[in-house]
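**Student:** Sequence unavailable; structure follows:
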């Protein structure tokens, strides 16, 4: 089945496998995290602002060393200025924003490997609301994806990514907040969520939430879109002061949960912390997996778990190269079949002609 984005989704060979990864902008960050995990981490989450080069030597290295790039592009310039979604949606040929999108498309094409593209992750978050309404976001998403496709991008998978709570928050009329931001199945390949167990780090009234409780709203949303993969493009848990071993148990439970048949729709799980971003410096929200010996041990066990053995986009069913080979195979098979059929028809006609000649009475001699 051909999905939006011109790729084929096929069941991953060997059963249910996911990509495990982490936020990492550079080669050094990837290698440091892999050393801590004691294992290869396939997914590399990269954040870019509008106008920045999408790929550097670090992502080229990642491509050559068996890593898969998850690329987030924010509608915010490098100087911090916001770009409204309405302006992106209405950008026409020759306009600066349209030229920007064409340059992005060219960079993705030149990368020549599967790239998971996220336009403005967490549009429902408070920091994104000045950029526009849900309708504006939908229009901008569709225009950006349409521009990429028209420019010949065939190696992108489009991962629509909201905050985890958006999948459970009601928007009325039986819809969730996530529904109000959804661009439609034709423009989305995978459904992503940024999901965290905050406990009391944001508020003293917060509560400990297990993986099943946190993932269930996204899982239910995914069941309404069965042709789409599900992804955790950010996840993390804080420590529990009341139970020192709770963080490690939480990670163990996440690993077991994602290995069950009910979670077969999930394809990628990427851990996030602010070790290199310092976005949450000064808060008690520490998602680093080095916060305790139990967390470190659980992270290493997670990296070695069979369910996280996917080493490429092909392993989770996203393989454009395989699609090209299969198309060629179909063409060759069709040509071969036509040649054989033509040969059989020719032989049949010759035999019929011989039988006809033999059965014809001899012409009278004059």
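**Tutor:** The structure has been received and is ready for your questions. All of these numbers come straight from a predicted model, not from anything done at the bench. Residues are numbered from 1 along each chain as shown.
**Student:** Please make it C-alpha for all contacts and neighbour counts, starting now.
**Tutor:** Noted.
**Student:** so who does residue 287 touch?
**Tutor:** Counting by C-alpha atoms under 8 Å, 6 or more residues apart in numbering, residue 287 makes contact with 236, 237, 238, 272, 273, 274.
**Student:** Those residues into TSV, with extra columns for secondary structure, neighbour count and distance to residue 53?
**Tutor:** As requested, the contacts of residue 287 are exported to TSV (DSSP: H, G, I helix; E, B strand; the rest coil; neighbours: other C-alpha atoms under 10 Å; distance: C-alpha to C-alpha, whole Å):
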residue	secondary structure	neighbour count	distance to residue 53
236	strand	23	28
237	strand	28	32
238	coil	24	33
272	coil	22	22
273	coil	21	23
274	coil	14	22
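**Student:** Can you tell me which of these is nearest residue 152?
**Tutor:** Nearest to residue 152 out of those is residue 272 (C-alpha to C-alpha; 32.0 Å).
**Student:** then this one, side by side with the first:
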């Protein structure tokens, strides 16, 4: 096992002289996966504007229950504006650069009640403007979509291009990508990490931006450890543009959800831990 792991790393690592550029981390059970891999891992936290800023997060995805049109129309002195401004001050107080995403997966079904793509774009831009107004410039603005949105035709309302806030408002093009297998009624086709990440990387390159995976995961299977090693190779090959990858370490959420993404075997923990140990590419 040790010999095989060493051989795999010899293929995937980059020269030691190169500085690590890519966060490798977790969305979900961060403490558990850190223990299982024996490695420190970066943290992606989900938050709301009416909560405290997560102090230790490397990426923060934040939203409010207000509709996008309300966020876009928020003006100084209003409760909503001041709530966002207060959160921005909390991010500023971190005194370090942090990835911040506003309202992830806006095109997905769960966000239909918040408004249109045009209203999302206006709300996103307003959030950026509020952060800038209080001097919270230590933010890498991260636009977090589903990976699927980069693969559908432009005529589809979910297509990423309809939800893009514009180059002036985005530093990092992010997506949530999964190898679903047959869970939740999917086809059962085994999707590689590259198959859903490459369209995101291409979009980022076309706009001169960084790319990231705010969430990624695979259903369980005998090949999942190898799937992770293939993901490792892909990120190394595209380390010039991919700045973060956060594994979605979560089980099923209840009735109607049959997807269990938890890495559980020693082989899977070794494969993911090898990413963190590849310090020529990854940082935590």
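**Tutor:** Cool, got the structure. All figures in this text were calculated on a predicted structure; none of them were measured in a lab.
**Student:** circling back: what about the second structure, which of the contacts of residue 287 of the first structure hold up?
**Tutor:** Counting by both residues aligned by TM-score structural alignment, their matches' C-alpha atoms under 8 Å, the contacts of residue 287 of the first structure that remain in contact in the second structure are 236, 237, 238, 272, 273, 274.
**Student:** I'd like those residues as JSON lines, with distance to residue 280 of the first structure appended.
**Tutor:** Formatted as JSON lines, those follow (distance: C-alpha to C-alpha, whole Å):
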{"residue": "236", "distance to residue 280 of the first structure": "13"}
{"residue": "237", "distance to residue 280 of the first structure": "14"}
{"residue": "238", "distance to residue 280 of the first structure": "12"}
{"residue": "272", "distance to residue 280 of the first structure": "12"}
{"residue": "273", "distance to residue 280 of the first structure": "9"}
{"residue": "274", "distance to residue 280 of the first structure": "6"}
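**Student:** of the residues you listed, closest to residue 68 of the first structure?
**Tutor:** Closest approach between these and residue 68 of the first structure, by C-alpha to C-alpha: residue 272, at 15.9 Å.
**Student:** Please identify the residue in the second structure that aligns with that closest one.
**Tutor:** Aligned counterpart of residue 272 of the first structure in the second structure: residue 248 (TM-score structural alignment).
**Student:** repeat for residue 112 of the first structure
**Tutor:** Under the alignment (TM-score structural alignment), residue 112 of the first structure pairs with residue 95 in the second structure.
**Student:** Enumerate every residue touching that match.
**Tutor:** The contact partners of residue 95 of the second structure, by C-alpha under 8 Å, 6+ apart, come to residue 138.
**Student:** measure it to residue 22 of the second structure for me?
**Tutor:** Look at residue 95 of the second structure and residue 22 of the second structure: by C-alpha to C-alpha, to the nearest Å, they are 20 Å apart.
**Student:** Please apply the same query to residue 251 of the second structure.
**Tutor:** Separation of residue 251 of the second structure from residue 22 of the second structure (C-alpha to C-alpha) stands at 25 Å.
**Student:** Which residue of these two possesses the greater neighbour count?
**Tutor:** When residue 251 of the second structure and residue 22 are compared for neighbours, residue 22 comes out ahead with 25 against 16, by other C-alpha atoms under 10 Å.
**Student:** State the distance from the residue opposite that one in the first structure once aligned to residue 41 of the first structure.
**Tutor:** Residue correspondence to the first structure (TM-score structural alignment): residue 22 of the second structure is matched to residue 18. Noted for residue 18 of the first structure: a distance of 11 Å to residue 41 of the first structure, by C-alpha to C-alpha.
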